[in-house]
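Enquirer: no letters, just coordinates:
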């Protein structure tokens, strides 16, 4: 009986994560599925891939398989070590269903694929998850919203079709850029008549002229005049929840930051809105303003360069 190297069959390393194993299995299952593949040995390869995944997808089966050692090579003559059957089969009794796997699988694990493997075809296996980006306004995250989107239909073999589907979706309050909205059974169709995979909508924010997000916080550059900075003033500041009145203290400097607590995206706790002060100087666009600048220059001893020493 030949030893089967399940890691080699899937093309993953022995320390591959469960997510890596799952992703690789789905890729190979699409490639070799007899209903869509044009490979001459597609059905045999598909059965080998399914057998390898049946073992490696389950942490307990994988651990038991790894106990056989990493020195075996695919195709080598193999016999289970003494006492293996009683040690493993005694605690494994849920493989039920007709077999479709190799003698190696049967000798090591004592059964067929959980739920059956008729003729080597995986029945009712779900389709792959599908990820796409969705662009929303900051206000939609702040308030929560509903919208209709259109998504391309992904064929069971992973190709993008020409048909499109309409979906009604809910955008949760406080969702942040990079987070995903999961829509169950709205992803890629199954190769074997099973349910669709899930659709994951990865959120990105549309550009706003004044506001931008950093996690749950909202950032804004607040532009003020030199006299507002020097003398102090009360001004109106936009936030996602509406305009608020803010007091600019006398002597405020460019680059100084101010915080509006709880004025960011909703959450527990909610984010804040951080304002970075930028002082914009008006141009000397007429003789009167130019004269005022001359008087300020002559009367003030202020020199920011000497203050930096």
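Expert: Arrived safely. What you see is a predicted model, and the numbers here were worked out from it, not measured in a lab. Numbers count the residues shown, from 1 in each chain.
Enquirer: please make it C-alpha for all contacts and neighbour counts, starting now.
Expert: Noted.
Enquirer: residue 218: what's it in contact with?
Expert: Listed by CA atoms under 8 Å, 6 or more residues apart in numbering, the contact set of residue 218 reads 211, 212, 263, 264, 265, 271, 272, 273, 274.
Enquirer: doesn't residue 149 lie inside a helix?
Expert: No - counting by DSSP: H, G, I helix; E, B strand; the rest coil, residue 149 is located in no helix; its state is strand.
Enquirer: hold the first one in mind and look at this next one:
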């Protein structure tokens, strides 16, 4: 997928005001509208202009695009990083498949899932806001209260894009899963005529953890073990977010083998499982004593994994 420079498409600078963007759009619309333009590529150019305007005329999309697109050139190969829009507070209902039909793959990949929450509406109830937030896995395991800062894109009185920051105290429920919504009542747009305000919907994402990976309510862990532990089996201490868990390793365990410990994943209802992938790690033969021990093993065991049914042996 190629990166699109929406500022270049409209012919405006990155610090253009809202009025600059509107004027540039109107000028290009008069030039490329298929009803008036004789240019053979007028329809395609008009689509590009409409798409660029849809982003740059919206302070929320523009702010997110500015952060994402920093350092990229038009036509450069591009894939948005996961959760690139985390920390921005957005309003709106998102896009239906029909809304996205006229936009490019680039636009759809960036904004197709943005604003994906459908607000609950009363007659004059305030609009719901939403944001993705990054949490530590330990917070989900234990529950916590955290200060979360969100950037709110707005336009100042001169039409320039600014980012305001608001900080909220959020209670993280124990056992929260990735993708789950934490609803903060009354933290959305104010209602009209005394009607209640909308809510703020926080979509949970987990920061990368050095040991664990959460999939739903399950936790995945790669556990390094010594060759003698794998061969002989035994009880192995396994660090988990709330302490140390003792896991029985079966004798003859092989790299890639999985163990499931039921109920030791995230403490949701029902609790998830802990899935452990075994990785046998060989000690280095970097001392005379270590080399001697390896030579003894080679001589006494006479083991050939290519003939003796090793884990990669085809038979």
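Expert: Received, thanks. Please read these numbers as outputs of a predicted model, since none were measured by experiment.
Enquirer: kindly reformat the contacts of residue 218 of structure 1 as TSV and extend each row with secondary structure and neighbour count.
Expert: Below are the contacts of residue 218 of structure 1 laid out as TSV (DSSP: H, G, I helix; E, B strand; the rest coil; neighbours: other CA atoms under 10 Å):
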residue	secondary structure	neighbour count
211	strand	17
212	strand	17
263	coil	21
264	coil	26
265	coil	28
271	coil	21
272	coil	19
273	strand	24
274	strand	20
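Enquirer: what is the nearest of those residues to residue 251 of structure 1?
Expert: For the contacts of residue 218 of structure 1, the minimum distance to residue 251 of structure 1 (CA to CA) is 19.0 Å, reached by residue 274.
Enquirer: can you say which helix or strand has the nearest residue to that closest one once chain neighbours are set aside in it?
Expert: Sequence neighbours aside, residue 259 is the residue nearest to residue 274 of structure 1 in space, at 4.6 Å (criterion: CA to CA, 6 or more residues apart in numbering). In this assignment (DSSP states H and E), residue 259 of structure 1 forms part of strand 257-260.
Enquirer: what stretch of structure 2 does that strand fall on?
Expert: Using TM-score structural alignment, strand 257-260 of structure 1 lines up with residues 258-261 of structure 2.
Enquirer: so the residue nearest to residue 274 of structure 1 versus residue 146 of structure 1, what's the distance?
Expert: Taking CA to CA, to the nearest Å as the measure, residue 259 of structure 1 falls 30 Å from residue 146 of structure 1.
Enquirer: got it, and residue 212 of structure 1?
Expert: Using CA to CA, we find residue 212 of structure 1 at a distance of 22 Å from residue 146 of structure 1.
Enquirer: again with residue 281 of structure 1
Expert: Distance of residue 281 of structure 1 to residue 146 of structure 1, computed by CA to CA: 43 Å.
Enquirer: again with residue 275 of structure 1
Expert: 30 Å.
Enquirer: of the two, give the one with the bigger neighbour count.
Expert: Higher neighbour count among residue 275 of structure 1 and residue 146: residue 275, with 20 against 11, using other CA atoms under 10 Å.
Enquirer: which neighbouring elements make contact with the host helix or strand of the more buried one?
Expert: Residue 275 of structure 1 is part of strand 273-279, with elements assigned from DSSP H and E. Strand 273-279 of structure 1 sits against strand 217-224, strand 257-260, with contacts defined as 3 or more CA pairs under 8 Å, 6 or more residues apart in numbering; DSSP states H and E.
Enquirer: can you give me the helices in the stretch 51-200 of structure 1?
Expert: For the stretch 51-200 of structure 1, the helices defined by DSSP state H, counting those that start in this stretch occupy 59-66, 84-89, 103-109, 138-143.
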